[in-house]
Each structure stands twice: as structure tokens, then as C-alpha cells.
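Trainee: Here is a sequence together with a model predicted from it:
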Amino acid sequence: MSNQQYIEWTTVQNTWINQYTSCAKEATTGKTQLVMSMATCRNFQETLSMMMQRVNPQLSPPEQPIALCSEYIDVQEFQINSKNAFSRLQTKVKKANKSAEKLQRAKDDWQQANQLVQSKQYVFVAIDIEAWEQDHSILLEIGWSLYDSKTDQYMDQHYLMNTYRHLTNGRYVSDQKLRFAFGTSVWCSLDQALKELRKDLDWCVQRDGGFVLVGHGLDSDLRYLQKAKFHWPGTNGNGDTLDVNQSALVTICNTDEMYAASIGNLHNPPSLGTTLGLFGIDCWNLHNAGNDAHYTMLLFMELIKKANE
């Protein structure tokens, strides 16, 4: 054995990055712009000057534009030889800027989620619903996982709809409804399951004034709940509402968008199982609503850790 001492590269890297991050200048605004070289601008200026002289010889020549920025990255050259070509390029720039703005919002939301966890003020509620693959209007399972940031405690719930006990998935997604790994599954009606969810949310609102929702592609689950006429608790004594955005909701944390923000790419975020694998989180029996809610919460906490690196 050598007496030579070693230090991990990631430790070296993180130490120096953290040391000098505050001193660094922003590398880019993140915006895409149409630019032209100064030589092209001068040629354009001469051409425009001749055109304007034909219109009115008394007109003054076009002024020299002032260059506001001389530092660009990833400069790509395009030949513009028609109005349509210019229009297509403008559309491309608009799309690029729209994507950049969306990515920045996702990064801001990721940091907001981190701040909410660190504030230790709210309960985070991860919800997952499994529908029958042959008719998505039929809900087979609902599960949710609670993380109480004040007490650093977790709780999982899983409910199966006894009305549809005879229905199973398996053709398009695996049938895992009897394999809840984090507690005891309860058979009941959909109404009773939703009442239990509402009880937990009411407790959150009564204690903290609101709750934070967590999900991986949560939009579909919220649509299921809306179709089921689930009433969300309101704030400060306000009435119940079918619209989650009008409820005591603090914010929604989408782990798929948080992961995309962490890698700087919102294009086709991976599935829950794939994302868990990327973080080295072992997972079993996904497509069980209770398990999916539990693993979504684990993924959420890993993304919070990454936000603090």
C-alpha cells in the first residue's frame, strides 16, 4: 500500500466551484438573438443609403447602429435570401427564447421548492392515481405520501376501489395494485378514499394554512380528481373548490420539471422509474399508486439535495 494520500475529484471540484461562484460573471443571458457582422451591417447600410437617395436625395444617410454587445456564444451562420427565409429564422429565434424562458421558470420553481423545504413550514403531499388502462374514467387506486417538513416525518396511504375489484391492468401497464410496499392497502369506495385524502389536507390547512403538492407529471392526476368532483380545502375559512389553484395550495412541485431544470433540458423528461434509476434509487412495483407516490416523494427529496449542492 502506498502512503500517498488521495482526495476525490468531486470534492476538489465542488470546493472550488462554491468558492468562486459568487465572483463569476453571468456567462450568458440565455437569450437567442438575430445578429449580423459589422461588415455585413456596413454593406447593408450602403445599400439602404442608395435606396433612400433614390426616394429623396435630401434624406440623410442611415446612422451607424451602436453595437450593444460583442460577446456571443454558439454563433451560427444563416444565409437570408428572401423574406420567407428571414421569417423562418425569426420564428426559430422566438421558439428558442420561449424554451429558454420556460427552462428558467423551471429552475426558479426548483429553487422555490428547495426554499419551501428549508423553511420547514408546510406538509408536502405527493399524489398518484392509477386508472383502468381500458377506460381512464375508471379509477382503480389512489395513493399519497406526506412529508411533514416541521417534524421531518413521512406517512403513506394507499386505497383500492372495491367497486372495481374485478378490473386489472396488465395489457399496457403492469398490474401492481396488490403490492403496496409501505403500509397496508385499504379497500373502500372512491368517495371514502377521497374523504380520507381530504382529511389529511384539512389537517395541513388547519395547522399550516396551506399545503404543497408534489407529483411526477401531476397534471393527469389532477384531472382525474377534478372529474371525480374532488373538493380542495380553501384558505382562511373560504369555501371548498374544485379548482386546485383556487384552494389552500401553496404551489405545485413537478419532479419531472425539477429534474429537467437540474440538467438544463426540458425536452422529453424521463419517466418516474427512469429518473429514480438516474439517482440510484432502487424501486419496486411501480404503477401501484401508493408506491408511486412514495417514490415520487423520495425523488423530490433527492432533487432538493441536488439543489443544495
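Mentor: Right, received. Where do you want to start?

Trainee: from here on, contacts and neighbour counts on C-alpha atoms
Mentor: Will do.

Trainee: So which residues of the protein form strands?
Mentor: Secondary structure of the chain (DSSP state E): strands located at 123-132, 135-148, 153-161, 186-188, 211-215, 249-254.

Trainee: tell me the angle of the second one relative to strand 123-132?
Mentor: So that's strand 135-148. 160 degrees (axes from the mean of the first three to the mean of the last three Cα atoms, to 10 degrees).

Trainee: packing partners for strand 135-148?
Mentor: strand 123-132, strand 153-161, helix 190-208, helix 289-307 (3 or more Cα pairs under 8 Å, 6 or more residues apart in numbering; DSSP states H and E).

Trainee: Flag every buried residue along the last one.
Mentor: When neighbours are counted by 16 or more other Cα atoms under 10 Å, the buried residues of helix 289-307 are found to be 289-304, 307.

Trainee: With the third one instead?
Mentor: Neighbour-count burial for helix 190-208, with 16+ other Cα under 10 Å as criterion, is recorded at 190, 193, 194, 197, 198, 201, 202, 204, 205.

Trainee: Check the second one too.
Mentor: Neighbour-count burial for strand 153-161 flags 156, 157, 158, 159, 160, 161 (criterion: 16+ other Cα under 10 Å).

Trainee: what comes up buried for stretch 123-141?
Mentor: Going by neighbour count (16+ other Cα under 10 Å), the buried part of stretch 123-141 is 123-133, 138-141.

Trainee: Also stretch 259-270?
Mentor: For stretch 259-270, by 16+ other Cα under 10 Å, it's 259, 260, 261, 262, 266, 269, 270.

Trainee: so what's the third one closest to, chain neighbours aside?
Mentor: So that's residue 261. In space, and not counting its chain neighbours, residue 261 is closest to residue 107: 5.1 Å by Cα to Cα, 6 or more residues apart in numbering.

Trainee: Also the fourth one?
Mentor: With Cα to Cα, 6+ apart as the measure, residue 107 is the residue that lies nearest to residue 262, at 7.3 Å, once sequence neighbours are left out.

Trainee: Enumerate every residue touching the residue nearest to residue 142 when sequence neighbours are not counted.
Mentor: Excluding the flanking residues, the one nearest residue 142 by Cα to Cα, 6+ apart is residue 129, at 4.5 Å. Applying Cα atoms under 8 Å, 6 or more residues apart in numbering to residue 129 gives the contacts 139, 140, 141, 142, 143, 221, 224, 289.

Trainee: alright, now check it against this:
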Amino acid sequence: MAAQNTQHQLRHAAAWSNNVNHYTLALDIEAYERDQSKLTEIGWTIDNVNAPQISHHFVVQENVHLRNGRYVPDNKFGFNFGRTDTLPLYEILRRLREDICSRPLLAMVGHGIAHDIRYLQSVGFSFSPGTKFFDTNNLYREFSASMQSKHKLQTILVQLGIPHSGLHNAGNDAYYTMEAFLVMCARGY
């Protein structure tokens, strides 16, 4: 039953990504490895078939001093697709909300997106009841007919033939999550 649901999601994702009226926002959040309640970076990429992609990367000002590197690589200042802005968390969330609200037909994409949603909810951010969510991990499981329940983003990128660098930067991860989503949508159905 789960595979059937995921297969339906891949078809739905493909239809969504090819509709000129629909937008897709890929989101990634990095947290401090020693205290997951402290968000350190937020990045997102917005895609529409008729417009150039837009990518954003923000470092949370309140936690700029917190560095990963013991358990997770620290690539906080290695954004490949534009500039990194260091802003207070409330301002980053305001900008995210603005990007979401200015695109009424929008779906959210993430790799393990449930974690990102929980991070945002923990700081008071909420989504509209009708918001659509796609998880690239689940989509890849159906796309590749894999029995594994989890796949690293890097593994998916390699398997899909997507060149990548600078993972564990929220902006880069959001960009590459979007690329994986679009490739699976194009090749899957």
C-alpha cells in the first residue's frame, strides 16, 4: 500500500512540476549538531517551468557562532548559488512566508521534509492547511524501486547523475533537492 501511495505521489509530483501555474519550493534547514533546537541555516529554491529558479540562503544571526563539524560537515558559508545573508530568525521566516504567500499554487519539497517542517513548527511557523508536500526520499524509493527506507541526498544525486558540491549547506541542499525532484519527475513519468 505504501509503494502504491508513493507511486501516486511521483505521478502527482510530475504533473505538478510541469504545470505552468504551479510553483515548487524546495526547503532545507540545518541545525546545530549538538542541540537540534538551534537552527543555524535556512535555504530554499523556487521553481516554475516558465521562470528562472530563485535560490536563497540565510544564516541565523542568533546562532552564527555555532559551528558543526564533529558529526556533520560545516559548510555554513559555502553557498554555491548566490550570496549568503546573515539575518535574525524572525526576518528569515518573514521572507520565507512572503515567498510562500506570493505564490498561491505552491508545493513544498524537501529531503526528509518532515524534519524541516518540525523545525519550522518549533519556532512558530505554520503552513496553510492545503499545502502540498513532496519528500525526495520517498519519491526516490519509488523511482528506483528501492527497498531501503532512507537514502542520503548525496546518494540520490549520484544515482541520478546530478553533479553536486558543498552539501550540508542549507541553500545548496535546497537547490540539489529541487534538481533531484525535477529529474525524478522528468524521468519517472
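Mentor: Perfect, thanks for sending it. Treat the numbers as computed from the prediction; the structure is a model and nothing was measured.

Trainee: What lines up with residue 178 of the first structure in the second structure?
Mentor: Per TM-score structural alignment, the equivalent position to residue 178 of the first structure in the second structure is residue 77.

Trainee: That match and residue 176 of the second structure: what is the separation?
Mentor: 17 Å (Cα to Cα, to the nearest Å).

Trainee: picking that back up, using a markdown table, lay out the buried residues of strand 153-161 of the first structure together with distance to residue 117 of the first structure.
Mentor: Output for the buried residues of strand 153-161 of the first structure, formatted as a markdown table (distance: Cα to Cα, whole Å):
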| residue | distance to residue 117 of the first structure |
| --- | --- |
| 156 | 18 |
| 157 | 21 |
| 158 | 24 |
| 159 | 27 |
| 160 | 30 |
| 161 | 33 |
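
Trainee: so who does the equivalent of residue 187 of the first structure over in the second structure touch?
Mentor: Under the alignment (TM-score structural alignment), residue 187 of the first structure pairs with residue 86 of the second structure. Residues near residue 86 of the second structure by Cα under 8 Å, 6+ apart: 58, 59, 60, 61, 64.

Trainee: From residue 134 of the second structure, how far off is the residue lying closest to residue 86 of the second structure once chain neighbours are set aside?
Mentor: Leaving aside its chain neighbours, residue 86 of the second structure sits nearest to residue 59 (4.6 Å; criterion: Cα to Cα, 6+ apart). For residue 59 of the second structure, the distance to residue 134 of the second structure equals 24 Å [Cα to Cα].

Trainee: can you check residue 38 of the second structure too?
Mentor: Taken as Cα to Cα, the span from residue 38 of the second structure to residue 134 of the second structure is 25 Å.

Trainee: Kindly report the same for residue 85 of the second structure.
Mentor: For residue 85 of the second structure, the distance to residue 134 of the second structure - Cα to Cα - is 27 Å.

Trainee: what's the answer for residue 141 of the second structure, then?
Mentor: 13 Å.

Trainee: how about the residue nearest to residue 142 of the first structure, what's its match in the second structure?
Mentor: Match for residue 129 of the first structure (TM-score structural alignment): residue 29.

Trainee: And residue 197 of the first structure, by the same measure?
Mentor: Matched to the second structure by TM-score structural alignment, residue 197 of the first structure sits across from residue 96.

Trainee: how about that match, what does it touch?
Mentor: Contacts of residue 96 of the second structure by Cα under 8 Å, 6+ apart: none found.

Trainee: switch the cut-off to 10 Å
Mentor: Taking Cα atoms under 10 Å, 6 or more residues apart in numbering, we find residue 96 of the second structure in contact with 25, 27, 42, 43, 44, 56, 90, 125.

Trainee: So which of the residues you listed is the closest to residue 105 of the second structure?
Mentor: Using Cα to Cα, residue 25 is the member of these that lies nearest residue 105 of the second structure, at 10.6 Å.

Trainee: Quick check: the aligned partner of residue 140 of the second structure in the first structure vs residue 152 of the first structure, distance?
Mentor: Mapped onto the first structure by TM-score structural alignment, residue 140 of the second structure lines up with residue 259. Separation of residue 259 of the first structure from residue 152 of the first structure (Cα to Cα): 23 Å.

Trainee: and if you look at residue 135 of the first structure?
Mentor: Taking Cα to Cα, one finds residue 135 of the first structure at 38 Å from residue 152 of the first structure.

Trainee: now residue 102 of the first structure
Mentor: Distance from residue 102 of the first structure to residue 152 of the first structure, by Cα to Cα: 32 Å.

Trainee: more crowded one of these two?
Mentor: For the pair residue 102 of the first structure and residue 152, the greater number of neighbours falls to residue 102 (14 against 10), based on other Cα atoms under 10 Å.

Trainee: What is the equivalent residue in the second structure for the more buried one?
Mentor: Checking TM-score structural alignment: residue 102 of the first structure goes with residue 2.

Trainee: neighbours around the residue nearest to residue 261 of the first structure, how many?
Mentor: Neighbour tally, residue 107 of the first structure, other Cα under 10 Å: 21.

Trainee: just residue 17 of the first structure next, same as before
Mentor: With other Cα under 10 Å as criterion, residue 17 of the first structure counts 12.

Trainee: For the most centrally placed residue in the second structure, which residues are in contact?
Mentor: Centroid-nearest residue in the second structure: residue 27, 2.8 Å away (criterion: Cα atoms, centre = their mean). By Cα under 10 Å, 6+ apart, the residues touching residue 27 of the second structure are 42-46, 55-56, 96, 108-111, 113, 116-117, 170-171, 173-175, 177-178.

Trainee: Which other helices and strands does the helix ranked longest in the first structure contact?
Mentor: In the first structure, taking DSSP state H as the definition, the longest helix is helix 83-119. Using 3 or more Cα pairs under 10 Å, 6 or more residues apart in numbering; DSSP states H and E as the contact test, the elements touching helix 83-119 of the first structure are strand 123-132, strand 211-215, strand 249-254, helix 255-263, helix 289-307.

Trainee: Tell me the buried residues in it?
Mentor: 89, 93, 96-97, 99-100, 103, 106-107, 109-111, 113-114, 116-117.

Trainee: Compute the inter-axis angle for it and helix 289-307.
Mentor: Going by the same axes, to 10 degrees, helix 83-119 of the first structure makes 100 degrees with helix 289-307.
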